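Enquirer: Next comes the sequence, and after it the predicted model I'd like to discuss.
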Amino acid sequence: MQLIWLRSDLRIDDNTALAAACQRGPTIALWVASPGQWQAHDDAACKVDFWLRNLRQLREGLQALNIPLLVRHTDTWADVPQTVLDVCRQHGIEAVHWNDEYGVNEAQRDQATHQRLQDEGIAAHGHLDQLLFQPGTILTRAGHYFQVFSQFKRVCLEHLHRSLPARAAQVKAQAPLAIDSDPIPQHIEGFEGTPRALREHWPAGEDEAHQRLARFIDERVADYPQQRDLPAKQGTSQLSPYLAAGVISPRQCLHAALASNHGEFDSGNAGVQTWVNELLWREFYKHILVGYPQVSRHRAFRAHTEHLPWRDAPDDLQAWKDGRTGFPIIDAAMRQLLHTGWMHNRLRMIVAMFLSKNLLIDWREGERHFMRHLIDGDLAANNGGWQWSASTGTDAVPYFRIFNPVTQSQRFDAQGLFIRHWLPELHGQSEKLIHFPVKSADLFATNSYARPIVDLDSSRQRALEAFKGLSGWQDQGI
């Protein structure tokens, strides 16, 4: 008997560990709820709700294949090794299969589980699944993990030109087992309260993920280079929640994109090339978790930036969280996050740079807030994006490049369509004034919109002086 231990791989198609287990014999599936661990990781309630909804869909799919799904509960991952072992003893399991996850806590959990099983004579197999390349196989000539994305991407494309990662074998129905599937809980204590509208915005299931992928490839990928930066447009795939939960795989995305471009990476459809680039960014940040584990421990990649004089400004931080900064593009983006569990990628960069540069508030405060609200919350991507914006991370934006939220708004939401959608109090503003309504004292006096909490010019100068005051930039080649 084989056991597939499901984690962030909530699908049947192209599931490496599931396919491997089923090829070796009768298989049962296991999913472990660990709410204390999720709280420690700042996982959002809407994200946990998304997992549960996808698990219910997955349970039905597994039942059609006669694969029972068992559900167990632990508080933290410290109890997971014993929980997995107990299931193995109960059902006479010979081997356990799982798809590898990345991060310090994940690695410790899996190593402990592997050891516990090995001590009991039970085989344990980790499989490459949520990445295209095994960490440690994409390295510099000196044998180190890359720190610059463009160099990492070049080596990845060289490998992909030689051969594409194969999708996992199709899972076939097995003979029925005398084991009943467990019910999937409707909610987990401490993670309740996901609004119905948010759930409807993000339907669960593999079919939904593949329909989104097909629509994106068929209807929008050609315009992706131009449309992806415009938050008022449906220009992105909006697959990130499904990728984060493993409802769809990077391999499936890559194969679909290339199939629409005659197998080409660097010619033909520019949108496909740009989107593959984004898939490789996700890959890059997960490799960083393995090669530079300090980023999993809430540490800056660039160690000298730990000495930045971050401001303790709780009122400013709360105004940023609530969407009350007085800068419309910032506030609209933050309200989008609170209401949908998602934020447009261009806006993630704008609001992150505003917090870490203009407000000079520690990027970790923003990283934590995002994780507590994002339905696509992913340690690698979230940490990588925040450190990039704060100029503390690998491949980071130079500290002296600070986005101006007003000019960013004028450039990427020129008509104010996105702003008007999320800030109804500015609905009547002109296209000229909607990006910074405080410019007009008369208009400002007649609407309820907040005054700016910071002066852009002086706060920019404050950030430049703070970064310039650090030793270490010369060592980093800046």
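Expert: Perfect, I can see it now.
Enquirer: going forward, measure contacts between C-alpha atoms and count neighbours the same way
Expert: Noted.
Enquirer: what about the helices in the stretch 351-478 of the chain?
Expert: In order along the chain, the stretch 351-478 of the chain carries the following helices (DSSP state H, counting those that start in this stretch): 363-371, 379-390, 405-412, 417-422, 441-445, 456-468.
Enquirer: So which of these is nearest Val96?
Expert: Ranking the helices of the stretch 351-478 of the chain by proximity to Val96 (CA to CA) places helix 379-390 first, at 25.2 Å.
Enquirer: Now do the closest one against helix 363-371, angle only.
Expert: Orientation of helix 379-390 against helix 363-371 (axes from the mean of the first three to the mean of the last three CA atoms, to 10 degrees) gives an angle of 140 degrees.
Enquirer: For stretch 247-263, what is the distance to the chain centroid?
Expert: 19 Å (CA atoms, centre = their mean, to the nearest Å).
Enquirer: mind listing what's buried in that stretch?
Expert: 247-258, 261, 263 (16 or more other CA atoms under 10 Å).
Enquirer: With stretch 40-58 instead?
Expert: Neighbour count says stretch 40-58 has 42-58 buried, by 16+ other CA under 10 Å.
Enquirer: just stretch 412-430 next, same as before
Expert: Neighbour-count burial for stretch 412-430 [16+ other CA under 10 Å]: 412-420, 422-423, 426, 429.
Enquirer: Straight-line length of that stretch, end to end?
Expert: Terminal residues of stretch 412-430 lie 16 Å apart, using CA to CA, to the nearest Å.
Enquirer: what's in contact with it?
Expert: 229-232, 328-329, 331-333, 335-336, 409-410, 431, 434-435, 437, 447-449 (CA atoms under 8 Å, 6 or more residues apart in numbering).
Enquirer: structure B:
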Amino acid sequence: MNVFWHRRDLRATDNRGLARAAATDESVVPCFVLDPTVLEHASPVRVACLLEALEDLRSWYRDRESDLLVVRGEASAVVPEIAAEYDVTRVVWNEDYSGLARERDRAVRAALEEEGIAAESVHDAIHHEPGSITPNQGEHYSVFSYFWTKWRDRDKRDPAAEPAADDLAAVSGEPTPTLAALGFNEPAATPPTVTTAAARERVADFCSGPIYDYVERRDFPAESGTSRLSPQLKWGTIGPRELYAATERAAERAEGDGNRESVREFQRQLAWREFYAHVLAFNPETVTENFSGYEHEIEWREDPDALAAWQAGETGYPIVDAGMRQLRREGWMHNRVRMLVAAFLTKDLLLDWRAGYDWFRRTLADHDTANDVGGWQWASSTGTDAQPYFRVFNPMKQGREYDPDAEYIREYVPELADAPADDIHDWHELSDDDRERIAPDYPAPIVDHGTRREQAIAMFERARGEGS
């Protein structure tokens, strides 16, 4: 028999590792390991999504008279135990690219080899594995536009076929543990539905209409202009090749160059995810260190009260607070607003991006190490292809431009529900008396943006040795 070890690929279709394990005369024993070392970095909302996706996948296997064995313990111990119990000759899994995952996988591989069991890993989560898209010199691109040009023009594999029922071993596992059994409280946010059916429904809905308006609508958080597929991509309930194929079909149906350009722009966002996966694969230290190299020169402030206000959505900057409250309510945040809240933390509050990354890790249903580290270091001007330090987002102008009628803000900041849009966007300029009259329960701005912008630029100039 072969074991296929599921991780962040909780689907049966378009799963290259599962297809590889099934492409022999041996039956496949599917398993998933609830590893305490990995769960230490998890959060209630993400584990809730994980458990739902596991149950959905187990139903798929059970419908074919098999099952997904969900076991608890250190992967380097329990994967060899499963292999021994079922007299397995080979264990297959799909690659992950974080430092923690690679350390775990090395330990599992060593334990299997010690028992004389073959171990095979497959690239599945991205189209083009790290090291396959490179500059003439160096291991990976640090500028996205160059990466995108090559990524865009490379052929993409077709979706991998799902295994037949006859390929699967007739196994039966113990019930999936509950959140409480794993030591997690119920999440504060309402988790999204994370199943293959939900993923496919979202892909179908998005590719039938919104994808053609993606360029025009994706930056407006009050509109349904994005795919909201990130939780599905996080847990792999849909494969990257299946999703890309759906976008290619959408491009074929597109009416006019504008619609095709919108499809291409969405594909470009998929390429950003892969770009950050490549960067992390070659630079695992960037989870805790600045990619830019000037690690200790940046004079980040220590201000627990400001951090707490940012986390709670109580900064007095409406678009920022709306985003942070959406995160607390839904475990998700619109991408444009993610950039704004990250820029506000690092450039207005002058707080270390790692504090923001840690909060996202604890609260996002779609937290992905590569994507979040890349995004946070982009916003804080410390990463690859980052926002230049002297370009500081103005949160008031951003709110007025991307939420002009304050629909999004009012949805998530009910204290401003009856406030005129102009007053919301001018909140920083209003007098205390006017703020008290318009929305007495909403706070005044905790910092002055203009002052902090100048301080942020000076801080980065000193760090880079450019100040006098």
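Expert: Noted; the coordinates are in hand. Computed from a prediction, not measured in an experiment: that's the story for all the values here.
Enquirer: Fetch the TM-score of the aligned pair.
Expert: Overlay of the two chains. TM-score (TM-score structural alignment, normalised by the length of structure 2): 0.95; 460 aligned residues with a CA RMSD of 1.8 Å.
Enquirer: Show only the entries of the buried residues of stretch 247-263 of structure 1 found in helices.
Expert: Among the buried residues of stretch 247-263 of structure 1, the members found in helices (DSSP state H) are 250-258.
Enquirer: Relative to Ala175 of structure 1, which of those is nearest.
Expert: Among these, and counting by CA to CA, the member closest to Ala175 of structure 1 is Gln252, at 28.0 Å.
Enquirer: distance of Arg451 of structure 1 from His161 of structure 1?
Expert: 53 Å.
Enquirer: right, I mislabeled it, should have said Asn345 of structure 1
Expert: In terms of CA to CA, Asn345 of structure 1 sits 28 Å off from His161 of structure 1.
Enquirer: sorry, back to before: for Leu198 of structure 1, which of the helices of the stretch 351-478 of structure 1 is the nearest?
Expert: Among those, the nearest to Leu198 of structure 1 by CA to CA is helix 417-422 (15.0 Å).
Enquirer: residue range for the closest one in structure 2?
Expert: Under TM-score structural alignment, helix 417-422 of structure 1 corresponds to residues 407-412 of structure 2.
Enquirer: hey, which helix is longest across structure 2?
Expert: Max-length helix for structure 2 by DSSP H is helix 257-282.
Enquirer: what comes up buried for that one?
Expert: 259-268, 270-282.
Enquirer: count of residues packed around Pro177 of structure 2?
Expert: Residues lying near Pro177 of structure 2 (other CA atoms under 10 Å) number 13.
Enquirer: Aligned against structure 1, show me the partner of it.
Expert: Pro177 of structure 2 maps onto Pro185 in structure 1, by TM-score structural alignment.
Enquirer: what sits against that match?
Expert: Leu52.
Enquirer: repeat for His344 of structure 1
Expert: Contacts of His344 of structure 1 by CA under 8 Å, 6+ apart are 231, 333.
Enquirer: contacting residues around whatever residue of structure 2 lines up with Val272 of structure 1?
Expert: Taking TM-score structural alignment for the superposition, Val272 of structure 1 sits opposite Val263 in structure 2. By CA under 8 Å, 6+ apart, the contact set of Val263 of structure 2 is 211-212, 214, 247-248, 250-251.
Enquirer: how about those residues, which pair is most distant?
Expert: Tyr214 and Glu248 (14.7 Å).
Enquirer: Stretch 361-374 of structure 2 spans what distance, first to last residue?
Expert: End to end - CA to CA - stretch 361-374 of structure 2 spans 13 Å.
Enquirer: which bit of structure 1 covers it?
Expert: Using TM-score structural alignment, stretch 361-374 of structure 2 pairs with 371-384 in structure 1.
Enquirer: for stretch 88-103 of structure 2, same thing?
Expert: With TM-score structural alignment as the criterion, stretch 88-103 of structure 2 aligns to 93-108.
Enquirer: Quick one: the strands in structure 2, in order.
Expert: 2-6, 28-34, 69-72, 90-94, 118-122 (DSSP state E).
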